[in-house]
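# Attaching a predicted model along with its sequence, questions to come.
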Amino acid sequence: MKLYRLLAAILATATALAATAAWADRLDDIKKSGVLRVAAFDGNPPFGFIDPETKKQTGHDIDLARAYAKQLGVELKLIPTNPANRIPLLTSGKADVVFASFTITDERAKVVDFTTPYFLVGQVFLAKKGVLSSLDKLKGLRVGTEKGTTMEANLRKNYPDARVVLYDDSPLALAALRNGNVQAITNDGVKLTAQWNTLPEAERADYEIPNFTVSKEYLGAAVPKGEKALLDSLNSWLLASEADGLALNTYNKWFGPDSRAPLPRLLKIGDPVVP
């Protein structure tokens, strides 16, 4: 319930301020410098990764960051990050915003400020067929996930008998699963579906995502604590992106039926938060 109240407060604030965002502080600095520094993933498709052809960062979150920078009329500077470095990049002043599949939690909200949620996911598992038929099978199982994530926290808190193995990013965890170093990996359903679909067709048939989840997670962008003007601006833009179709078009590009990670859209920006 505590997290629900946090999410509800974030959404209420975003809605109330949608038409009256103030401009000051970090937001003024961004406009004066002409550069928006956004920390984004470079190894977690389809949210953020390196395009093998262009050798540049791309992905769902990066498209959103690019559109927000365009709305501000400034240049976008991408700062590659992994999950563990998202908060340090904000608190050290090296990034203005994090757009990196960032789950909103009470603990994180003590040190950064989150926007209204723009994505809803659930934590699932990928394993060879038959290995993980139920959550009871997690006992003693070697399960890989990314360090510094809610996936790690959920496992340690709710499934203490699982043997958690940590990796810097999701491609390393997938490699560990394929070579047998772990027996399952866990992440949000979006990432795991996208990873599963990167496997060669013959190998992909050997794996499955069991039909159960262990969490419901709302994702938001984050800004340094107390940067109200920047937060208000981002919230106003996110709500506007839902109204004008940009958010839906971006989602469909990366998760729609013709994408490599087709998934139903579970959240419209501005929807009430359901615990």
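All right, it came through fine.
# okay, CA-based contacts and neighbour counts for the rest of this
Will do.
# got a list of contacts for stretch 177-187?
Outside stretch 177-187, the residues within contact range by C-alpha atoms under 8 Å, 6 or more residues apart in numbering are 123-128, 131-132, 141-146, 151, 165, 173-174, 176, 192.
# Other residues contacting stretch 48-64?
40-43, 45-47, 78, 99-101, 247, 250-251, 253-254.
# Endpoints of that stretch, how far apart?
From the first residue to the last, stretch 48-64 extends over 11 Å; the measure is C-alpha to C-alpha, to the nearest Å.
# go on, stretch 93-105?
Between where stretch 93-105 begins and where it ends, there is a gap of 21 Å, by C-alpha to C-alpha.
# circling back: now, the contacts of stretch 48-64 that are in helices?
Assigned to helices by DSSP state H, the following of these qualify: 247, 250, 251, 253, 254.
# Enumerate every residue touching the third one.
Going back to what we said before, that points to residue 251. 60, 265.
# Could you do the last one as well?
For residue 254, the residues meeting the contact criterion (C-alpha under 8 Å, 6+ apart) are 46, 59, 60, 260, 261, 262.
# end-to-end on stretch 34-49?
Counting by C-alpha to C-alpha, you get 25 Å between the two ends of stretch 34-49.
# now stretch 137-147
Here the two ends of stretch 137-147 are set 22 Å apart, with distance taken as C-alpha to C-alpha.
# got the buried residues for that stretch?
Buried residues in stretch 137-147, counting neighbours by 16 or more other C-alpha atoms under 10 Å, are found at 138, 141, 142, 143, 144, 145, 146, 147.
# In a strand, the fourth one, correct?
Yes: inclusion of residue 143 in a strand is indicated when DSSP: H, G, I helix; E, B strand; the rest coil is applied.
# one more structure, for comparison:
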Amino acid sequence: MTATTSPADPAAQAALAGLFAPTGVLRAAINLGNPILAHTDPATGAPGGVSVDLARACARQLGLALELCVFTTAGQSVDAVTQEQADIGFFAVDPVRGAGIGFTAPYVLIEGSYLVHGSSPLQANDEVDRPGTRVVVGAGSAYDLHLTRALQHASIVRAPSSPAVTDMFVAGGYEVAAGVRQQLEADLQRHPGHRLLPGCFMVIQQAMGLPKGRGEDARAHLARFVEEMKATGFVHDALRRHGIAGASVAPAA
């Protein structure tokens, strides 16, 4: 982290660190349910990924030790930050979540796609919202929140987590699965005979956030941190380092 977002004097940095981390340790909520941003090392089981890299950079900038609070679903991660059991997190921006979380501008854009059976009559995203179509989503995910508002005729079936969506879709004989394009592409290797609909039904704005009660000064500083991480190439390099294809760095706010 370069000096441009750091307070000029130690007292100011200490005050800012206190706003972010009342316990003296920066607790970062990491959602393993989003494979674009977080994963576990197959050899060590340690969490890694773009969100972990950003959490470490944020802790260094604030002069704080870092504690990773690892969750398997977006809903758990949202709850942890909303209830101030974690100090920062990495989320898709959504107005429902915004009730308790102060968001930055996005740092990464991710496509949400639909998966269907090979023999499905559905050929386009706008054909999904029809009576009798059941769409499987990860409970509490950005797709769940968005489609709950957007779908007028199709029904939603909620899987326990985003990584469980495709297995539930196949086992239950449902019509559509919705999720991160890269996750669904990987699932096709395990479930041949299915296909992705062209394009995407939504673009997810992935941002950082903190409990709304921490105040505007803390949120504004986190927003400046995110902008610098984009501008300096940190986010781009992290995506490349972790082998993430299909996600793009969000434009400057």
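Alright, I've got the coordinates. What you see is a predicted model, and the numbers here were worked out from it, not measured in a lab.
# Would you mind checking the contacts of stretch 48-64 of structure 1 for buried ones?
Listed as buried from these are 40-43, 45-47, 78, 99-101, 247, 250-251, 253-254; burial here means 16+ other C-alpha under 10 Å.
# okay, among these, which ones form the most distant pair?
Of all pairs drawn from those, the one with the largest separation by C-alpha to C-alpha is 43 and 247; the distance is 22.1 Å.
# before we move on, the earlier item: return the member of the contacts of stretch 48-64 of structure 1 nearest to residue 65 of structure 1.
Of all the contacts of stretch 48-64 of structure 1, residue 65 of structure 1 sits closest to residue 99, with 6.8 Å by C-alpha to C-alpha.
# Please report how far the closest one lies from residue 177 of structure 1.
27 Å.
# mind listing the helices for the stretch 101-250 of structure 1?
Shown for the stretch 101-250 of structure 1, the helices assigned by DSSP state H, counting those that start in this stretch span residues 150-158, 170-178, 189-196, 201-204, 228-243, 246-255.
# Distance to residue 66 of structure 1 added to these, as JSON lines?
Conversion of the helices of the stretch 101-250 of structure 1 to JSON lines gives the following (distance: least, C-alpha to C-alpha, whole Å):
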{"stretch": "helix 150-158", "distance to residue 66 of structure 1": "26"}
{"stretch": "helix 170-178", "distance to residue 66 of structure 1": "23"}
{"stretch": "helix 189-196", "distance to residue 66 of structure 1": "21"}
{"stretch": "helix 201-204", "distance to residue 66 of structure 1": "33"}
{"stretch": "helix 228-243", "distance to residue 66 of structure 1": "12"}
{"stretch": "helix 246-255", "distance to residue 66 of structure 1": "11"}
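# Out of these, which is closest to residue 82 of structure 1?
Judging the helices of the stretch 101-250 of structure 1 by C-alpha to C-alpha, what sits closest to residue 82 of structure 1 is helix 170-178, at 9.5 Å.
# so what's residue 141 of structure 1 closest to, chain neighbours aside?
Nearest residue to residue 141 of structure 1, sequence neighbours excluded (C-alpha to C-alpha, 6 or more residues apart in numbering): residue 162, at 5.3 Å.
# any idea what the one you found aligns with in structure 2?
Taking TM-score structural alignment as the criterion, the aligned counterpart of residue 162 of structure 1 in structure 2 is residue 154.
# can you check residue 232 of structure 1 too?
Taking TM-score structural alignment for the superposition, residue 232 of structure 1 sits opposite residue 220 in structure 2.
# What's the local residue count around the closest residue to its match other than its chain neighbours?
Across the structure, with C-alpha to C-alpha, 6+ apart as the measure, the residue nearest residue 220 of structure 2 apart from its sequence neighbours is residue 104 (7.7 Å). Residue 104 of structure 2 has 24 neighbouring residues, counting by other C-alpha atoms under 10 Å.
# so residue 104 of structure 2 makes contact with residue 221?
No: look at residue 104 of structure 2 against residue 221 with C-alpha atoms under 8 Å: they stay out of range, at 9.2 Å.
# which one of the buried ones among the contacts of stretch 48-64 of structure 1 sits closest to residue 29 of structure 1?
residue 78 (16.9 Å).
# Next one: that closest one from residue 57 of structure 1, what distance?
When C-alpha to C-alpha is applied, the distance between residue 78 of structure 1 and residue 57 of structure 1 equals 8 Å.
# So the residue nearest to residue 141 of structure 1 is in contact with residue 136, correct?
No: with the criterion set as C-alpha under 8 Å, residue 162 of structure 1 and residue 136 do not qualify as a contacting pair; they are 9.8 Å apart.
# which of the two has more neighbours?
Neighbours per residue (other C-alpha under 10 Å) separate residue 162 of structure 1 from residue 136, with residue 162 holding more: 18 against 11.
# How about the contacts made by the more buried one?
138, 139, 140, 141, 142, 143, 155, 156.
# Could you do residue 151 of structure 2 as well?
By C-alpha under 8 Å, 6+ apart, the neighbours of residue 151 of structure 2 are residue 129.
# distance of it from residue 145 of structure 2?
Using C-alpha to C-alpha, residue 151 of structure 2 is found at 11 Å from residue 145 of structure 2.
# just to revisit the earlier point, which of the contacts of residue 162 of structure 1 are still contacts in structure 2?
Using both residues aligned by TM-score structural alignment, their matches' C-alpha atoms under 8 Å, structure 2 keeps these contacts from the contacts of residue 162 of structure 1: 138, 139, 140, 141, 142, 143.
# Nearest to residue 67 of structure 1 among the residues you listed?
Using C-alpha to C-alpha, residue 143 is the member of these that lies nearest residue 67 of structure 1, at 36.4 Å.
# mind checking what the closest one lines up with in structure 2?
Superposed on structure 2 with TM-score structural alignment, residue 143 of structure 1 falls opposite residue 135.
# ditto for residue 97 of structure 1
Taking TM-score structural alignment, the alignment pairs residue 97 of structure 1 with residue 88 from structure 2.
# and its match, how many residues sit next to it?
As a burial measure, residue 88 of structure 2 scores 31 neighbours (other C-alpha under 10 Å).
# For residue 120 of structure 2, see how far away the nearest residue to it once chain neighbours are set aside is.
Leaving aside its chain neighbours, residue 88 of structure 2 sits nearest to residue 210 (4.5 Å; criterion: C-alpha to C-alpha, 6+ apart). For residue 210 of structure 2, the distance to residue 120 of structure 2 (C-alpha to C-alpha) stands at 42 Å.
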